[in-house]
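**Q** got a predicted model here, sequence first, then my questions.
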Amino acid sequence: MATVADLMEIIGPPTKPASAVDWAAIEAETGLVFPSDYKAWAARYADIQLNGFLYVNRPYGDGAAREYGIHRTGQLRSLIEEWDTIDLVDDEGRETEVPPFPLYPESGGVYPWGSTDNGDYLLWLTGPDPEQWTIVITDGKTWWHYPGSLMDFLVGIMSRKVRCPLFPEDFPDGTDVEEYTPEDHDRIRAEHGL
């Protein structure tokens, strides 16, 4: 199983501070216990953007984690509610019609941890044991399931040993990282009048 140290070897150490996370409050609010690799990552890094494309978000605090999860999966719900099946693509790009994944706050539902510049949803497929959560990526129409942890996925993607068929062929073409603290997000929103 890959670790934050493995990811750090590829993308470098953090350059901005990671604020403390109140895991007890977030887990009580969401009804989920988050994986240890995500907690270890959030203890080291602020929000990050990998290679100008893939965003990994820290958990939302101040009572927003459940609301955020419901909002993001609600967007997916509106896309799939008319279908009995979704298109699940394998690593070679072959599609199979399968029943939709459950959506948070349903038991075992997918829960968001990031996004891409293409608007892809980066999700965990949750379950009773957070150390067994796996990764689901979707653009809302096509879905891909990676049977590893968050760090397995990030290390695999950034080392080009794992390829998500929904991502651009040339991603990643480097290991650059942008880090965003809450103050950075506030500044960006103010610059854009949001």
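**A** Yep, it's here. Please read these numbers as outputs of a predicted model, since none were measured by experiment.
**Q** can we go C-alpha only for contacts and neighbour counts from here?
**A** Will do.
**Q** longest strand in this protein, please.
**A** For the chain, the longest strand by residue count, based on DSSP state E, is strand 110-116.
**Q** what's that strand in contact with?
**A** 53-59, 69, 72-73, 101-104, 121-126, 136 (CA atoms under 8 Å, 6 or more residues apart in numbering).
**Q** can you point out the buried residues in that strand?
**A** In terms of neighbour count (16 or more other CA atoms under 10 Å), strand 110-116 has its buried residues at 110, 111, 112, 113, 114, 115, 116.
**Q** how far does stretch 34-45 sit from the chain's center?
**A** Remark: stretch 34-45 is offset 12 Å from the chain centroid, using CA atoms, centre = their mean, to the nearest Å.
**Q** now that stretch: buried residues?
**A** 34, 35, 37, 38, 41, 42, 43, 44, 45.
**Q** give the contact list for the fourth one.
**A** The neighbours of residue 38, taking CA under 8 Å, 6+ apart as the test, are 150, 151.
**Q** give the helix, strand or coil label for it.
**A** helix (DSSP: H, G, I helix; E, B strand; the rest coil).
**Q** okay, one more to line up with it:
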Amino acid sequence: MLEKLEKILSIEKKEHQYDWEKVEDSYEIKFPNDYKSFIEYYGEGGINEFLWILSPFSEYENLNTIFKFNEMREAYEIMKIDFPKMCEFEFWRNGKGIFPWGITDNGDELFWNYKDDSVEIVIFSSRYSEKQIFSCSMSEFLVDLLEKKKECSIFPNDFIRQENYYEL
């Protein structure tokens, strides 16, 4: 799927080498393989200066998966007390729950929802007033989104361009 993404999302080839095992062991998480391939090829950065892909290796707090995980978890747990119906998911713990992988300029948040035997994508609008769930991998989601085969009502219509690009 990454090969398909490379054709529709331009970047000056960077290719990175990261110690995934160390990060995964430290935080007791197994990141999806397509995400790891994406980060190794593209690194952290944004699609069309709107959708930002987080990385556990980023030096920038706003793009660092682990920093954002802690920040988002704290906010989510506080919201869950006051708005339990809006916050129906558990945050990542012991192999299950939501874990962030992306954010948008509008404040929307993209998560994986780790279930017993699968992982789905959950996208919350900036104030958690709306959510969308997709049963696919991150790379499948991005390919289908950029090819306009899949629509995310939370994102603005003009986010997808004729020539999509990725940059830090």
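**A** Great, that's in hand. Fair warning: this is a prediction, and the values are worked out from it, not measured in the lab.
**Q** TM-score for these two?
**A** For this chain pair, the superposition-based TM-score is 0.84 by TM-score structural alignment, normalised by the length of structure 2; 162 aligned residues with a CA RMSD of 2.2 Å.
**Q** hang on, the earlier thing: how about the buried residues of stretch 34-45 of structure 1 in a markdown table, adding distance to residue 8 of structure 1 and secondary structure?
**A** Conversion of these to a markdown table gives the following (distance: CA to CA, whole Å; DSSP: H, G, I helix; E, B strand; the rest coil):
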| residue | distance to residue 8 of structure 1 | secondary structure |
| --- | --- | --- |
| 34 | 20 | coil |
| 35 | 18 | coil |
| 37 | 13 | helix |
| 38 | 13 | helix |
| 41 | 10 | helix |
| 42 | 13 | helix |
| 43 | 13 | helix |
| 44 | 10 | helix |
| 45 | 10 | coil |
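**Q** biggest helix in structure 1 by residues?
**A** Ranked by number of residues, the top helix in structure 1 under DSSP state H is helix 65-80.
**Q** quick one: contacts for the alignment partner in structure 2 of residue 159 of structure 1?
**A** Following TM-score structural alignment, the counterpart assigned to residue 159 of structure 1 within structure 2 is residue 147. Counting by CA under 8 Å, 6+ apart, residue 147 of structure 2 makes contact with residue 8.
**Q** now residue 147 of structure 2: how far from residue 161 of structure 2?
**A** 10 Å (CA to CA, to the nearest Å).
**Q** and residue 37 of structure 2, by the same measure?
**A** 24 Å.
**Q** can you give me the strands for structure 1?
**A** 47-50, 54-56, 86-89, 95-98, 110-116, 121-125, 134-138, 142-146, 177-180.
**Q** contacts for the last one, please.
**A** Identification of contacts with strand 177-180 of structure 1 by CA under 8 Å, 6+ apart yields 11, 14, 15, 16, 45, 46, 47, 48, 49, 50, 51, 52.
**Q** which residues does the aligned residue in structure 2 for the first one contact?
**A** Matched by TM-score structural alignment, residue 11 of structure 1 corresponds to residue 9 in structure 2. By CA under 8 Å, 6+ apart, the contact list for residue 9 of structure 2 reads 47, 163, 164, 165, 166.
**Q** now which residue in structure 1 aligns to residue 101 of structure 2?
**A** By TM-score structural alignment, residue 101 of structure 2 lines up with residue 113.
**Q** what does residue 51 of structure 2 give?
**A** Checking TM-score structural alignment: residue 51 of structure 2 goes with residue 54.
**Q** which ones are touching its match?
**A** With CA under 8 Å, 6+ apart, residue 54 of structure 1 has these contacts: 114, 115, 116, 117.
**Q** and the closest residue to residue 116 of structure 2 other than its chain neighbours, what does it touch?
**A** In space, and not counting its chain neighbours, residue 116 of structure 2 is closest to residue 96: 7.0 Å by CA to CA, 6 or more residues apart in numbering. The contact partners of residue 96 of structure 2, by CA under 8 Å, 6+ apart, come to 90, 113, 114, 115, 116.
**Q** residue 97 is in contact with the first one, correct?
**A** So that's residue 90 of structure 2. Yes: assessed by CA atoms under 8 Å, residue 90 of structure 2 is found in contact with residue 97 at 4.9 Å.
**Q** tell me which residue of structure 2 is furthest from the middle?
**A** residue 82 (25.3 Å; CA atoms, centre = their mean).
**Q** and it, how far from residue 88 of structure 2?
**A** 12 Å.
**Q** and for residue 69 of structure 2?
**A** Distance, residue 69 of structure 2 to residue 88 of structure 2, using CA to CA: 17 Å.
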